[in-house]
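Novice: need a structure here:
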Amino acid sequence: MHISQSQPQLISSSHFSTNSFSLQRLYAKEERKGKEKKRKKRKKRKKRK
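Specialist: Okay, the predicted model is just below:
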């Protein structure tokens, strides 16, 4: 975490909350994609067997 001393107010409470919210949404999407991929892979493996 490298924060420049010239802009300490850049990361305000509102900015941090919105940034964390967007990150949470992005992580949720990645988790959903990962779960879907894992399920698809499992189905493919079962079909191959």
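Novice: from now on I want contacts and neighbour counts done on CA atoms only, so please keep to that.
Specialist: Fine.
Novice: the residue nearest the centre of the chain: what secondary structure?
Specialist: Central residue of the chain (C-alpha atoms, centre = their mean): Tyr27, 1.9 Å from the mean position. Recorded secondary structure, Tyr27: helix (DSSP: H, G, I helix; E, B strand; the rest coil).
Novice: one more, please, to line up against the first structure:
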Amino acid sequence: VLPLGLLHDPLFSLKTPSYLGLGTLGFIVAHEIMHGFDNSGVEFDEDGVRRN
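Specialist: So this is what the prediction gives:
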């Protein structure tokens, strides 16, 4: 889940080049995807129940 606040200043602004905002957004999305591969996240099933 990404908050809609990411689509406002300073990430997306008419004052900065679009590649800066898109690059930052790509970094944030990749960072959040990586949370699915961390050591503690693999202990939970699709319902959020901890399983070993």
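Novice: returning to what we had before: how about the residue nearest to the centre of structure 1, what's its partner in structure 2?
Specialist: The alignment partner of Tyr27 of structure 1 in structure 2, by TM-score structural alignment, is Glu32.
Novice: Thr16 of structure 2: how many residues sit nearby?
Specialist: Residues lying near Thr16 of structure 2 (other C-alpha atoms under 10 Å) number 12.
Novice: assumed it was part of a strand.
Specialist: No. In this structure, Thr16 of structure 2 is coil, not part of a strand, as judged by three-state DSSP.
Novice: quick check: it vs Pro10 of structure 2, distance?
Specialist: Thr16 of structure 2 sits 8 Å away from Pro10 of structure 2, going by C-alpha to C-alpha, to the nearest Å.
Novice: now swap in Gly23 of structure 2 and tell me
Specialist: Counting by C-alpha to C-alpha, the gap from Gly23 of structure 2 to Pro10 of structure 2 is 13 Å.
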